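Novice: Sequence and computational prediction follow.
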Amino acid sequence: MSKRSVLKDYDQGGFYCEMLGSAERPLPDTLPLRKHLEEIGLASLKRRAAAAEDELYNLGITFTVYTEAEAIDRILPFDVIPRVLTSGDWATIERGVKQRVAALNLFLKDVYGKQQALKDGIVPKHLVLKNENYKKVMCGLKLPEDTYIHICGIDVVRDDSGEFQVLEDNARCPSGVSYVVENRHLMLRTFPDLMDNIGIKPVSDYGVHLLNALAEVAPAGVMDPQVALLSPGFFNSAYFEHVFLAREMGVPLVEGQDLYVDDDDCVYMSTVGGPKRVDVIYRRINDDFLDPEVFNKKSMLGVPGLMRSYLKGKVSLANAVGTGVCDDKAVYAYMPRLIKYYLDEDAILSNVPTNICGEKDALKYTLSNLDKLVTKPVGEAGGYGVVVGPRSTKAELEELKKRVKADPAGYISQPMIRLSVSPTLIEGKVEPRHVDLRPFAVTGKDTWVLPGGLSRVALKRGSLVVNSSQGGGSKDTWVLEEGGES
């Protein structure tokens, strides 16, 4: 019996396809992968996909959806057909991400320093100084290597023409890198034949790069810094990732109760062998819960006195306090200007055009075109609050109009981008599903970008929302080595 073809009945539906490209821009680089998929056949692909899902359960690779009271943990759905980036595509993304991270760090140094960009009107003052993530306590603090964002996730999409655009900056505690590495390990175990003679850039050295970068930003004079990862604990949605990253770096995973600040204003970790000083903390706790002496006084997750130690330069925090200013979707709209202002360069990766509803003309345009736009609350993450106008009912749009009118500064709107699609195994058939990409950049003295990143896939037919909390899944992301075969 002949094998049933994997891609024979696949229809990309008029979208740019990450596997096939488009009529104007075909992708010959993916031909080896397509041949391997046909050699495997659809029946074998389905069997191995089921085995991969079982392995995810067995390994405990999970996340939590807080809005679902009946479900504590669930696996992140994983699609076994990889998303492929050519070496040329990756070179553009890598340069664009490095440029963006450099501008973001310069912007934060300025925001908590001379505030020259605000004085020059590059960004409206109120967007920064009245932002809930702006932390005045950081003003005047000199950070090692002037690095505020040590770990950054830049959300990138591809449009109909095959061009990449930045959708969002994640500068606080970007999550998802554990899935990048574990997805690759899973593919190596389940589909080793799919990678035969295809040169793919590795991702397994992320922990080494992260640890080196964190060591580079240790307090002055510390030669062999002790790094620790600070987690809110077991019930956090990304706890699996915290365990994973601590293991990959070979550093202790601690909670607030494991740390204390002594009379010398240094941070110590309680161990069975006695107190041990901690020099660098990769914190996966939001600013407001870090130190009850300075922020939320009821916080049980943080470390009393931590900010006192930080402000005296006796411990380094990654990411720095106050980086959430750059997470704001309204500030995001000014990134091309900030890149030009600080680096005197044009943006390598353009923004999706954005209307800031806090501005009179943009508000008027948004309210008149809600049915054509994607409207987002500026402070939300995880896809919450996003309204896709062309796919919303009249009642939903009327309710949205009331919310935007009541709080214009709390919203932005963007045109609906025809996101690229990727072949995805759905209930035994291969169908197109929209995808985005989150490359992860690690910065100490300089910036390194993990090849590929997290490809998130909207598993619901026609959906543009790829977030795991909204029913999205992930794929392994292959960055092809220049020259093709390994």
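Specialist: Everything's here; your move. Residues are numbered from 1 along each chain as shown.
Novice: CA atoms for contacts and neighbours, from now on please.
Specialist: Noted.
Novice: and residue 430, which of the three is it?
Specialist: Recorded secondary structure, residue 430: strand (DSSP: H, G, I helix; E, B strand; the rest coil).
Novice: quick one, strands of the stretch 51-200 of the chain?
Specialist: Here the stretch 51-200 of the chain has its strands, by DSSP state E, counting those that start in this stretch, at 62-63, 74-75, 78-85, 151-158, 164-170.
Novice: Contacts for the fourth one, please.
Specialist: With contacts defined as CA atoms under 8 Å, 6 or more residues apart in numbering, strand 151-158 is touched by 97, 101, 164-175, 318-319, 419-420, 435-443.
Novice: try 7 Å this time
Specialist: 97, 164-171, 174, 319, 419-420, 436-443 (CA atoms under 7 Å, 6 or more residues apart in numbering).
Novice: okay, pairing it with this:
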Amino acid sequence: MAVSWKDYDPNDFFDELIARKGRPRPYARMLTKYLAKHSDEELETRKALSDLSIKEMGITFTVYTEEEGSIDRAWPFDILPRMIPKSEWDVIERGLKQRVQALNLFIHDLYHGQKIIKDGVFPAELLKGSANYRKECEGVSPPLNIWAHICGSDLVRDASGTVYVLEDNLRVPSGVSYMLENRSVMKRVFPELFDEYSILPVDDYCSQLFDTLTAISPRKAESPEIVVLTPGIYNSAYFEHAYLAQQMGCELVEGRDLIVEKDDCVYMRTVEGMQRVDVIYRRIDDLFLDPEAFNSDSMLGVPGLLRAWKKGKVALANAPGAGVADDKVVYAFVPEIIRYYLDEEALIPNVPTYRCMYPEERAYVLDHLDELVVKPANESGGYGMMIGPRATKKERAMFAKLIKKSPRNYIAQPTLGLSTVPTMVGQGVEPRHVDLRPFILSGQETFVTTGGLTRVALRPGSLIVNSSQGGGSKDTWIVEDNQ
């Protein structure tokens, strides 16, 4: 039996492909007609091919469990793509560039005079309670005054079709390798669709990343020495670290492979002797980066690395201290930050957000915990949050205590009806909720991936898209509005 779109029901959610029962969106008509010609068995065969490709290509992610420790699992991938029309994407792209430009200005200001605080736009008490503000970075001016060279901003769409920024990831955002590999798998599974559709490419990301890193090299050599610094093979994103290093033609190193010498330069141990390093794309959190400056117990970092960076002998991407803007409470002020630094209104809105640090907003949150999503300031991956409508009375009572104890560290948002995309489930196709993580590179120029990593909640009704909690992913196609 072929896919029947007449039976596909998006309910009250905004579906990215199907406007309503039996009515695909204009840009999805060709795809839905194509899929309607395929039986469930044929699609299952294609799905099996994708699973085999993922296994052969070694695309994995790591899950941590108390019972079994770390486990490598094959990347969960759904073969039905998510599509976004180019006219809409053009606005999103401009909005992401605007947002990252303002956030880099904001970070630089916080470490150089804090004018935004003196002008009363950003609360001083919010900075005092920041877990990611690094006093060690005060007065430092990184190359081009850019702190967050690689940003992954998560986007969601609500039931009305409005696109929102859900959060900004400015420390060590991950997922771009899966975006690239998803496209490779799709080309194997549905090669004919890439002949029919004009799909904007994503495979120039690694060359753009290389150019971004080259632009911040302290030595203006034609071929600066760039390395990717990983915590090691047990990190959940190790596949990505190795993938990006391989694609850029760079060395993948651990902290023990690097040393800071008396000249404050960073050197890499090689079989041919010490080799100076110009740029480090670090995938290690600030506190583990340099045991001399931060956590003295860290075995992952490089002693003296912060000193070398502050003296301009090596460039770090992202810069230490960039995480001060990677805070869900700071996120709530981003529209004001954009207005302050750029004198513009945000092109992509924030999700409406209640800041528990303010008594009136906190009182509303405490009275409506059964309706809201409550998030801690500095957690990621969907951990530490409470989805009010699905929480027990005990869980809501616990979060009420946490909010009262530390109001600065919590925000709350309405429970959004996230958009859906047709997804293969068993022997059929059903709607599943999705979000989107595009990646923005900031160097001499700003570059936004055409699309990004679409994460999908594979469990029916679930809003949790993280792979560590049962989510998967899809290829994201930016296409012309009418094809």
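Specialist: Alright, I've got the coordinates. None of these values were measured; they are calculated from a predicted model.
Novice: Dump the strands of the stretch 51-200 of the first structure to JSON lines, plus distance to residue 353 of the first structure and mean neighbour count.
Specialist: Shown next, in JSON lines, are these (distance: least, CA to CA, whole Å; neighbours: other CA atoms under 10 Å):
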{"stretch": "strand 62-63", "distance to residue 353 of the first structure": "32", "mean neighbour count": "20"}
{"stretch": "strand 74-75", "distance to residue 353 of the first structure": "34", "mean neighbour count": "16"}
{"stretch": "strand 78-85", "distance to residue 353 of the first structure": "24", "mean neighbour count": "24"}
{"stretch": "strand 151-158", "distance to residue 353 of the first structure": "13", "mean neighbour count": "24"}
{"stretch": "strand 164-170", "distance to residue 353 of the first structure": "9", "mean neighbour count": "23"}
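Novice: of those strands, which approaches residue 404 of the first structure most closely?
Specialist: strand 164-170 (20.2 Å; CA to CA).
Novice: Touching the closest one from outside, list them.
Specialist: Outside strand 164-170 of the first structure, the residues touching it (CA under 7 Å, 6+ apart) are 152-158, 326-327, 329, 332, 349-352.
Novice: and if you look at stretch 15-34 of the first structure?
Specialist: Contacts for stretch 15-34 of the first structure (CA under 7 Å, 6+ apart): 83, 84, 86, 160, 162, 194, 420, 421, 422.
Novice: run the last query once more with 6 Å
Specialist: Here stretch 15-34 of the first structure makes contact (CA atoms under 6 Å, 6 or more residues apart in numbering) with 160, 420, 421, 422.
Novice: How about the first one: what's its closest non-neighbour residue?
Specialist: Just to be clear, that refers to residue 160 of the first structure. residue 16 (5.3 Å; CA to CA, 6 or more residues apart in numbering).
Novice: possible to save the strands of the stretch 51-200 of the first structure as JSON lines with distance to residue 118 of the first structure?
Specialist: Converted to JSON lines, these look like this (distance: least, CA to CA, whole Å):
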{"stretch": "strand 62-63", "distance to residue 118 of the first structure": "39"}
{"stretch": "strand 74-75", "distance to residue 118 of the first structure": "44"}
{"stretch": "strand 78-85", "distance to residue 118 of the first structure": "38"}
{"stretch": "strand 151-158", "distance to residue 118 of the first structure": "23"}
{"stretch": "strand 164-170", "distance to residue 118 of the first structure": "20"}
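Novice: The residue nearest to residue 160 of the first structure: neighbouring residues, count only.
Specialist: 26 (other CA atoms under 10 Å).
Novice: Could you measure from the aligned partner of it in the second structure over to residue 162 of the second structure?
Specialist: Applying TM-score structural alignment, one finds that residue 16 of the first structure aligns to residue 14 in the second structure. Remark: distance between residue 14 of the second structure and residue 162 of the second structure (CA to CA, to the nearest Å) = 9 Å.
Novice: okay, now residue 189 of the first structure: neighbour count?
Specialist: For residue 189 of the first structure, using other CA under 10 Å, the count is 11.
Novice: Tell me the spacing between it and residue 409 of the first structure.
Specialist: Applying CA to CA to residue 189 of the first structure and residue 409 of the first structure gives a distance of 49 Å.
Novice: The closest residue to residue 348 of the first structure other than its chain neighbours - how many residues pack around it?
Specialist: Closest residue in space to residue 348 of the first structure, ignoring its immediate chain neighbours: residue 96 at 4.9 Å, by CA to CA, 6+ apart. The number of residues packed near residue 96 of the first structure is 20, by other CA under 10 Å.
Novice: which SS state does residue 47 of the first structure fall under?
Specialist: helix.
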